[in-house]
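[1] fold the following, please.
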Amino acid sequence: MKSEQVGVLLANLGTPAQPNTSGVRAFLAQFLHDKRVVDLSRWLWCPLLHGIILPLRSPKVAKLYQSIWMEEGSPLMVYSKRQRDKLSARLNIPVELGMTYGEPSVEQGLKKLLDQGVTSVKILPLYPQYSGSTTGAVFDAVAKVFMNCRIVPDFNFIRDYYSHPLYIRALASSVKEYWEKHGKGDYLLCSYHGIPQRYADNGDIYPAHCEQTTRLLAKELGLDNDKIGHSYQSRFGREEWMKPYTDETLQLLPEKGIQNLDIISPAFSVDCLETLEEIAEQGKSQFLEAGGKSYQFIPCLNDSDLHIDMMQSLIEAL
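    Coordinates of the predicted model:
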């Protein structure tokens, strides 16, 4: 009997292949078609998406991607590949990427693992806090692939790690290192990607996970409640989303006497459009225009050693 061959699939949201209108439109079309992301009636949503949203939004978003694009490609993909390579070297087993939208897809990533003789797959969605719109969508993609496999491989699925000690330690260390180099602000704001309030009302546990991450990070950093807080960014459409909103929070903080702000995005495992453009650039403008004096964006964990340590621990614990 052959010995078990273990492999790892690192899953994330994905990114346009190119920072142009056609590339962004193709990516957004796939992303916004997912019922996990937008659960409205297809009869209502599809004409709106294809007739209005994609034609108007794609050129604007393409310009934003162009402003953050790296020489090697999309930041999300660049850092994800570095994570893959470092984790594979640590574990000495096959590690592949699988994006829920765009390429390499979850199907392509799993196929690469199976083609290498992998018989047991450990799947790590790089979303610390669970949400049906993110981690749930990864599981759907994995299940769809396995539906067409005559022999379904043994697999383990890591649902979340929002309170894992090594995750909290890595976040805290990144903040401390930034403070050592650039100085400490008056307040640390944790900005999480938002979800519609209706999703939370219907039972999504994401907000509770975000709140717990903030509490644990505060404890690890020794910050009192008046020195740290959290908000939700990236809302889309007219529907009410999780509050407080990041953009509104940034405008209110100077009125409360917070002039020097540090901001971090704990829900993102790698820097991407939502961190590098929305938070690092737009957020800075909003805060300074509201009367703030200094604004420091603390990068995501990306391929830092402590982040890879955490991934290794999660995989080896399965």
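[2] alpha carbons only for contacts and neighbour counts from here, please
    Noted.
[3] which stretches of the stretch 201-318 of the chain form strands?
    228-233, 260-264, 294-298 (DSSP state E, counting those that start in this stretch).
[4] figure out how far the first one is from the centre of its chain.
    In other words, strand 228-233. 15 Å (C-alpha atoms, centre = their mean, to the nearest Å).
[5] got it, and stretch 233-250?
    Centroid separation for stretch 233-250 versus its chain: 17 Å, with C-alpha atoms, centre = their mean.
[6] quick one: end-to-end distance for that stretch.
    Stretch 233-250 has an end-to-end distance of 11 Å (C-alpha to C-alpha, to the nearest Å).
[7] next: stretch 105-121.
    End-to-end span of stretch 105-121 (C-alpha to C-alpha): 16 Å.
[8] now do stretch 239-253
    End-to-end distance of stretch 239-253: 24 Å, with C-alpha to C-alpha as the criterion.
[9] check which residues of it are buried.
    W241, M242, K243, Y245, T246, D247, E248, T249, L250, Q251, L252, L253 (16 or more other C-alpha atoms under 10 Å).
[10] hmm, who's touching it?
    With contacts defined as C-alpha atoms under 8 Å, 6 or more residues apart in numbering, stretch 239-253 is touched by 191, 194-198, 200, 207, 230-233, 235, 259, 283, 286-287, 289-290, 292.
[11] ok so, going back, now the strands of the stretch 201-318 of the chain in CSV, with distance to M70 and mean neighbour count?
    Output for the strands of the stretch 201-318 of the chain, formatted as CSV (distance: least, C-alpha to C-alpha, whole Å; neighbours: other C-alpha atoms under 10 Å):
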stretch, distance to M70, mean neighbour count
strand 228-233, 23, 22
strand 260-264, 21, 22
strand 294-298, 18, 19
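[12] figure out which of the ones you listed is closest to D85.
    Closest to D85 of these, according to C-alpha to C-alpha: strand 294-298, at 23.6 Å.
[13] that closest one: how far from the chain's middle?
    The chain centroid and the centroid of strand 294-298 are separated by 19 Å, computed with C-alpha atoms, centre = their mean.
[14] do stretch 47-58 as well
    Taking C-alpha atoms, centre = their mean, the mean C-alpha location of stretch 47-58 is offset from the chain mean by 24 Å.
[15] stretch 265-280 now?
    Using C-alpha atoms, centre = their mean, the offset of stretch 265-280 from its chain centre is 8 Å.
[16] start and end of that stretch, how far apart?
    Start and end residues of stretch 265-280 are separated by 10 Å (C-alpha to C-alpha).
[17] can you give me the helices for the stretch 201-318 of the chain?
    206-221, 246-252, 273, 284-289, 305-317 (DSSP state H, counting those that start in this stretch).
[18] contacting residues around stretch 135-142?
    Residues outside stretch 135-142 that contact it (C-alpha under 8 Å, 6+ apart): A11, N12, R36, T100, V106, E107, P125, Y127, Y130, R159.
[19] just stretch 174-181 next, same as before
    With C-alpha under 8 Å, 6+ apart, stretch 174-181 has contacts from L221, I298, L301.
[20] mind putting those into JSON lines with distance to S80?
    Output for the contacts of stretch 174-181, formatted as JSON lines (distance: C-alpha to C-alpha, whole Å):
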{"residue": "L221", "distance to S80": "27"}
{"residue": "I298", "distance to S80": "18"}
{"residue": "L301", "distance to S80": "11"}
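[21] also this sequence, please, to line up against the first:
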Amino acid sequence: MLTKTPLDPAASTAVGPLPAGHPPVKAKKIGVLLVNLGTPDGTDYWPMRRYLREFLSDRRVIEWPRIAWYPILYGIVLNTRPKKSGHAYEQIWNKERNESPLRTFTRAQGKKLAERMAGDAAVVVDWAMRYGKPSIAERMEALRAEGCERILCFPLYPQYSASTTATVNDKFFEHLQSLRWMPAARTVPAYHDEPVYIEALARSIETHLASLDFEPEHVIASYHGIPQSYFRNGDPYHCHCQKTSRLLDERLGWPKGRLMTTFQSRFGPEEWLQPYTDKTVEALAKKGVKRIAVLNPGFVSDCLETLEEIAGEVGEIFHEHGGEKFAHIPCLNDSDNGMDVIEHMVRRELRGWLD
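    I've put the predicted structure just below:
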């Protein structure tokens, strides 16, 4: 699980002289913890139920009063949704590793970041999930066991939302609160408008479109949605998504209207950010648009929402209503472009600790 960069043998004990008979002490290290949303351990009912219970019990995710939400969660959702969600996960499950693609890609990102940071002997890289395993607390303890007296937590969300970035930070600091000897701590902020991120997205789009046997009439940037009420209460997520799309559009230099912004994955009876991805794709097909491509700029790694919902369900919607050519542009994942973004953000946020 833990990925260490190579260490100087001389640095494997404490810096400076120790009193005679003092037990060996690991050198002062700096931990980097990559954290993504989460994943169930399996597609059967009980693993899915455990995962959904943890996820949907988070007050940052569902902001309804508990007295109103818990009867719905425990009386309806956790009795019906595990089977449906398990079937969806089964469609994209990494059978070779017996895990979700999100876990596969996040592990690969941790490994490749460790390789890129190998010149900084003090850095130890690890990864965790906000919901499910490996947990944030578990991997923070692993970093501390390696001698990390400073830890940088990196929520892998380009656009900030209380329901994603903030809940990772909540869990990170919650574990710090339980410690007598706390490491120094930092978190990585949103990077929705960072030039390295916009460039990585643009290159990924250009490379993928060049490989297709058709030219899309529209390219849709589909972001995970949030309820409108969250936005009205001050969540900057919608603004961050719009800025990412604007900067990406400027970088690509396409005709106005070719790149479109939509929101997906709505849940429950509330109104969510619009326009909705599925409704937009359906409307385009009905208007006679025959060729489209969809990407997911808000997702660092391909997962259920990109592979099953977009590449699968949304693609079917487009074809059912008259569309002919549909392509899903993969997330940055552990590609060179994607790792350039992660490394850039980590090195920037480690300034002062590494200098």
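[22] from what I see, V106 of the first structure and G98 are in contact.
    Yes: using C-alpha atoms under 8 Å, V106 of the first structure makes contact with G98 at a distance of 3.8 Å.
[23] overlap in contacts of those two?
    Counting by C-alpha under 8 Å, 6+ apart, the shared contacts of V106 of the first structure and G98 are A11.
[24] secondary structure element holding the corresponding residue of the first structure for L34 of the second structure?
    The equivalent of L34 of the second structure in the first structure is L10 (alignment by TM-score structural alignment). Assigned by DSSP states H and E, L10 of the first structure belongs to strand 6-12.
[25] mean deviation, that strand versus the second structure?
    For strand 6-12 of the first structure, the mean distance to aligned residues of the second structure following superposition is 0.7 Å (mean C-alpha distance after the TM-score superposition for the first structure).
[26] where does the helix or strand just after that strand end up in the second structure?
    Moving toward the C-terminus from strand 6-12 of the first structure, the next helix or strand (DSSP H and E) is helix 21-33. Aligned using TM-score structural alignment, helix 21-33 of the first structure spans residues 45-57 in the second structure.
[27] which residue is the nearest non-sequential neighbour of the equivalent of E309 of the second structure over in the first structure?
    Under the alignment (TM-score structural alignment), E309 of the second structure pairs with E278 in the first structure. Nearest residue to E278 of the first structure, sequence neighbours excluded (C-alpha to C-alpha, 6 or more residues apart in numbering): S234, at 7.8 Å.
[28] trace K256 of the second structure over to the first structure, please.
    In the first structure, the residue paired with K256 of the second structure according to TM-score structural alignment is N225.
[29] now do the contacts for its match.
    N225 of the first structure is in contact with A218, counting by C-alpha under 8 Å, 6+ apart.
[30] quick one: work out the angle between the helix or strand Y131 of the second structure falls within and strand 29-39.
    Counting by DSSP H and E, the element that carries Y131 of the second structure is strand 123-132. With axes from the mean of the first three to the mean of the last three C-alpha atoms, to 10 degrees as the basis, strand 123-132 of the second structure and strand 29-39 are set at 20 degrees to each other.
[31] now for strand 123-132 of the second structure, which elements pack on it?
    strand 3-4, strand 29-39, helix 45-56, helix 101-116, helix 136-145, helix 167-177 (3 or more C-alpha pairs under 8 Å, 6 or more residues apart in numbering; DSSP states H and E).
[32] swap the cut-off to 6 Å and go again
    With contacts taken as 3 or more C-alpha pairs under 6 Å, 6 or more residues apart in numbering; DSSP states H and E, strand 123-132 of the second structure sits against strand 3-4, strand 29-39, helix 101-116.
[33] R107 of the second structure corresponds to which position in the first structure?
    Under the alignment (TM-score structural alignment), R107 of the second structure maps onto K81 of the first structure.
[34] which non-adjacent residue is nearest that match?
    Closest residue in space to K81 of the first structure, ignoring its immediate chain neighbours: L97 at 7.5 Å, by C-alpha to C-alpha, 6+ apart.
[35] the one you found reaches Q108, doesn't it?
    No: if you go by C-alpha atoms under 6 Å, L97 of the first structure and Q108 don't touch, sitting 8.4 Å apart.
[36] out of those two, which sits in the busier spot?
    More neighbours surround L97 than the other of L97 of the first structure and Q108, with 28 against 16 (other C-alpha atoms under 10 Å).
[37] picking that back up, mind checking which of the helices and strands packed on strand 123-132 of the second structure is nearest L143 of the second structure?
    Of these, the one closest to L143 of the second structure (C-alpha to C-alpha) turns out to be strand 29-39, at 6.0 Å.
[38] tell me the angle that closest one makes with helix 167-177.
    Taking the same axes, to 10 degrees, one finds strand 29-39 of the second structure and helix 167-177 inclined to each other by 130 degrees.
[39] hmm, who's touching strand 29-39 of the second structure?
    Strand 29-39 of the second structure has contacts (C-alpha atoms under 6 Å, 6 or more residues apart in numbering) with 122-132, 143, 147-148, 150-156.
[40] can you tell me, leaving aside adjacent residues, what's nearest to K325 of the second structure?
    Nearest residue to K325 of the second structure in three dimensions, chain neighbours excluded: R291, at 4.6 Å (C-alpha to C-alpha, 6+ apart).
[41] how close does the one you found get to V346 of the second structure?
    R291 of the second structure is 38 Å from V346 of the second structure, where distance means C-alpha to C-alpha.
[42] follow-up on the earlier one: filter the contacts of stretch 239-253 of the first structure down to the buried ones.
    Neighbour counting with 16+ other C-alpha under 10 Å marks 191, 194-196, 200, 207, 230-233, 235, 259, 283, 286-287, 290, 292 as buried within the contacts of stretch 239-253 of the first structure.
[43] report the central residue of the first structure.
    F268 (3.2 Å; C-alpha atoms, centre = their mean).
[44] mind listing what the residue nearest to K81 of the first structure touches?
    By C-alpha under 6 Å, 6+ apart, the contact list for L97 of the first structure reads L9, L10, A11, G109.
[45] which of the residues you listed sits closest to E211 of the first structure?
    E211 of the first structure lies nearest to A11 out of the contacts of L97 of the first structure, by C-alpha to C-alpha, at 23.3 Å.
[46] circling back to that earlier point, distance to R57 of the first structure added to the helices of the stretch 201-318 of the first structure, as CSV?
    Shown next, in CSV, are these (distance: least, C-alpha to C-alpha, whole Å):
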stretch, distance to R57 of the first structure
helix 206-221, 27
helix 246-252, 20
helix 273, 14
helix 284-289, 21
helix 305-317, 34
